[in-house]
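Asker: Pasting the sequence and the predicted coordinates here, then a few questions.
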Amino acid sequence: MSVSIWVWAAVVVGLLLVLAFDLWIVDRGEPREFSMRQATFWVGFYVALAVLFGVGLLVFRSPEASGEFFAGYITEYSLSVDNLFVFFIIMSRFSVPRFHQHKVLLVGILLALVMRGAFIAVGAAALARFSWLFYAFGLFLIYTAYTLVRDHNRQEEEFSENLLLRTARRVFRTTPDYVGSRVTVKVNGKRLVTPMLIVMIAIGTTDLLFALDSIPAIFGLTKDPFIVFTANAFALMGLRQLYFLLGGLLQRLVYLSYGLAFVLGFIGVKLVLEALHESDVSWAPQIPIWVSLVVIGVTMTVTTVASLMKARRDEVVASG
């Protein structure tokens, strides 16, 4: 799907305006905790926005483009839910006050959005030039699916700092405590950064690491950079509200890793088969996007329902 530079600009500016409005609404006045009511409203708002965008693609582009967007969006959103657990660990590790957490998440997600945009541009250019990368992406996703199943029962008790975060700690002189929501402050005439900036970098760069499996996954559903970017953007935009809405519910989604593993494995196999099909291998089928959409939707629905049923049974057994 060929998209003009004006459409790209309109979509990017529109997303930024929505995020700016979100930040202004939430952060005006004194800092306060993000309420459950606010979280529910904004999650619903961003999901509705994504649905409207997908319907717009159906009306103004094609059913295939719309299907690719929804398949990519559901996949990215599902992977984001799994990543929220690490965000909880980061917030606890840096002792971020609860009434500042929504701002930390927003800025961190904006950083991730910018970095993912660059990642998508490079990935699209590389895939257009080197077709063998589809085999590499497919095998990588299959391996990632295997590791999700293998590591299902391992609990991540500690947050491992990445290279960029360790570098930021060494380069910047940091205050020992938070200074409201400020990221820099002057102390004895010297400009210092606060832990707020460090935790924002932690959120942003950690999400970029998550993109190492989510970006190949969506390229397995569509080769269109516009759809890849918008599906990622809409999934990221509602992520901070989802963080507060889910809360302790993440601990109940015990089968989430299995569901994600199946989805990533399916997309990995799809990538390899389509690469073989384009190489004129007669027996390799080309899986239509509606099949991918059904597989992803059904898998995540069954995974969520089964997880909540098991959590409920465990609670009954524990109380009995």
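Answerer: Looks like it arrived, so ask away.
Asker: from here on, contacts and neighbour counts on C-alpha atoms
Answerer: Noted.
Asker: quick one, helices of the stretch 51-200 of the chain?
Answerer: 63-93, 101-129, 133-150, 163-171, 195-219 (DSSP state H, counting those that start in this stretch).
Asker: so which of these comes closest to Val18?
Answerer: Of all those, it is helix 101-129 that lies closest to Val18, at 12.0 Å by CA to CA.
Asker: Go through the closest one and flag the buried ones.
Answerer: 101-113, 115-117, 119-120, 123-124 (16 or more other CA atoms under 10 Å).
Asker: Please apply the same query to stretch 237-252.
Answerer: Buried, per 16+ other CA under 10 Å, within stretch 237-252: Met237, Gly238, Leu239, Arg240, Gln241, Leu242, Tyr243, Phe244, Leu245, Leu246, Arg252.
Asker: Take this one as well and set it beside the first:
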Amino acid sequence: MHVSPLVWGLTVTFIIGLLLFDFVFHVRQAHIPTLREAAIWSAIYVGIAIIFGLGIWALSGNQMGTEYFAGYITEKALSVDNLFVFLIIMTSFKVPRADQQKVLLFGIVVSLIARTGFIFVGAALINSFAWVFYIFGLILLVTAGNMLKPEDTSDDHGADNFMIRIARRLFKTSEHYDGDKLFTMVDGKKVMTPMLLVMAAIGGTDILFALDSIPAIFGLTQSTFIVFTATAFSLLGLRQLFFLIDGLLDRLIYLSYGLAAILGFIGVKLILHALHENTLGFINDGQHVKVVEISTGFSLSVILGVLALTIIASLVSPKGKAQTAVNNARTHAQTYVDLEWESDQTERERIYARLTRERAQIELLPTRYRDDIRDQRELTELFARADELHQQRVREGHGTRSVLT
């Protein structure tokens, strides 16, 4: 697929324009997006990606169109998985809800820059060395295997990961946020705020995500233009998607298994392609190996089928519903405890009301699911702390009103 410099320039300008629009009209003024706002703009960005893909299909044929949509869907699914880690990081740093948009947009920009670098490096390697497909395939197979293993992500992506500990040693940081500022004044000295640290954590993990996602899309297409645009459009709208599916993230309990299956499938596809293009002397005397190659159309069908099965299984599973209630209750209890007294009263009451509903759902769970709740004692203490704070705030609120009247 030949793409002229003019088309490249217009495409890159359009993507940068969308990012600037997002910042100026949605992120610059800190606020908590409503569900309606998140849904509308998520649909707009998905619509833009689909229209762009249809344009490729019309101008470049079925093969290029299929490759674009296969790449876009795969990268979008991997991006949703990345949101889990973003959620862990922002929870660890106790990022105010209204400021999470700026953190997410920063993460998207860093992710796009990192992926763009890897895309052009990967394309150069593929064009020069056919054996790179073997490496990409092995990376995806190893990644798929790691996704099937239970792991504690808090050590790698939490507020105390290695990169953040180094930053805290080298630079003086404040204990509290100052709005969405990156620096603030403490005792007459300019110091970093936790906002800068959380952005550093998001940026660092974005680079690691790129190491997995770029080999995956190169397994579906070798067109640099399609790899870049499918990746870019999968990242655009990720901020809105986070607020839209925030309550569903923990419910997708089988997503990692589905993504492992997809990455494993693409890994096998890459290995087969590497064998077909083989030039390594110790494999078949450096001659091409006659193997079955997997078509892009079949790949797209497998990706869509696995994702659909994964999402449906997660949503209808009793275990998924139980885990959702517990995780959401834990999240809202911790959020309520962490809220500053000056926080918006309506927001505080909304969070506590959700916590109350979710605790009622937990009480209705079958015994086997309640017994599986991790850190039950810690969770009970967290609920008690939230109740105590709520009662205190109610008493203080009544007291304030009585004084005013």
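Answerer: Sure thing, it's come through. Keep in mind it's a predicted model, so treat the numbers as computed, not measured.
Asker: just to revisit the earlier point, now the buried residues of stretch 237-252 of the first structure in TSV, with distance to Ser319 of the first structure and secondary structure?
Answerer: Compiled in TSV, those are given as follows (distance: CA to CA, whole Å; DSSP: H, G, I helix; E, B strand; the rest coil):
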residue	distance to Ser319 of the first structure	secondary structure
Met237	38	helix
Gly238	35	coil
Leu239	33	helix
Arg240	33	helix
Gln241	31	helix
Leu242	29	helix
Tyr243	28	helix
Phe244	27	helix
Leu245	25	helix
Leu246	23	helix
Arg252	16	helix
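Asker: Redo the residues you listed as CSV? Include distance to Val294 of the first structure.
Answerer: Formatted as CSV, these follow (distance: CA to CA, whole Å):
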residue, distance to Val294 of the first structure
Met237, 24
Gly238, 23
Leu239, 23
Arg240, 27
Gln241, 26
Leu242, 24
Tyr243, 26
Phe244, 28
Leu245, 26
Leu246, 25
Arg252, 24
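Asker: Can you tell me which of the residues you listed comes closest to Val11 of the first structure?
Answerer: Of those, the one sitting nearest to Val11 of the first structure (CA to CA) turns out to be Met237, at 13.3 Å.
Asker: isn't that closest one right next to Leu17, touching?
Answerer: No. Between Met237 of the first structure and Leu17 there is no contact under CA atoms under 8 Å: 11.7 Å.
Asker: Stretch 256-268 of the first structure vs the second structure, average distance?
Answerer: Following superposition, stretch 256-268 of the first structure is found to deviate from the second structure by 0.8 Å on average (mean CA distance after the TM-score superposition for the first structure).
Asker: Give me the contacts around that stretch.
Answerer: With CA atoms under 8 Å, 6 or more residues apart in numbering as the test, stretch 256-268 of the first structure has contacts from 75, 78-79, 82, 137-146, 148-149, 152, 217, 220-221, 292, 295-296, 299-300, 303-304, 307.
Asker: ok now do the residue nearest to the spatial centre of the first structure, which residues does it touch?
Answerer: Among the residues of the first structure, the one closest to the centroid is Ser80, at 3.7 Å (CA atoms, centre = their mean). Contacts for Ser80 of the first structure (CA under 8 Å, 6+ apart) come out as Ala235, Leu236, Leu239.
Asker: got it, and Leu10 of the second structure?
Answerer: Per CA under 8 Å, 6+ apart, neighbours of Leu10 of the second structure: none.
Asker: Please report how far it lies from Ser234 of the second structure.
Answerer: Taking CA to CA, to the nearest Å as the criterion, Leu10 of the second structure is separated from Ser234 of the second structure by 18 Å.
Asker: just Leu255 of the second structure next, same as before
Answerer: 17 Å.
Asker: buried ones in stretch 139-153 of the second structure?
Answerer: Those would be Ile139, Leu140, Leu141, Thr143, Ala144, Met147, for stretch 139-153 of the second structure by 16+ other CA under 10 Å.
Asker: pretty sure the first one contacts Ala210?
Answerer: No. Checked against CA under 8 Å, the pair Ile139 of the second structure and Ala210 is beyond contact range at 11.9 Å.
Asker: of all the contacts of Ser80 of the first structure, which comes closest to Pro63 of the first structure?
Answerer: Ala235 (20.4 Å).
Asker: give me every residue that touches the closest one.
Answerer: Ala235 of the first structure neighbours (CA under 8 Å, 6+ apart): Tyr73, Ile74, Glu76, Tyr77, Ser80.
Asker: now swap in Gln240 of the second structure and tell me
Answerer: Gln240 of the second structure neighbours (CA under 8 Å, 6+ apart): Ala38, Ala39, Trp41, Ser42.
Asker: residues contacting Pro215 of the second structure?
Answerer: Phe136, Gly137, Ile139, Leu140.
Asker: what would these look like in JSON lines with distance to Ala260 of the second structure?
Answerer: JSON lines is the format used below for those (distance: CA to CA, whole Å):
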{"residue": "Phe136", "distance to Ala260 of the second structure": "15"}
{"residue": "Gly137", "distance to Ala260 of the second structure": "13"}
{"residue": "Ile139", "distance to Ala260 of the second structure": "12"}
{"residue": "Leu140", "distance to Ala260 of the second structure": "9"}
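Asker: Let me see the ranges of the strands in the stretch 151-300 of the first structure.
Answerer: 184-187, 190-193 (DSSP state E, counting those that start in this stretch).
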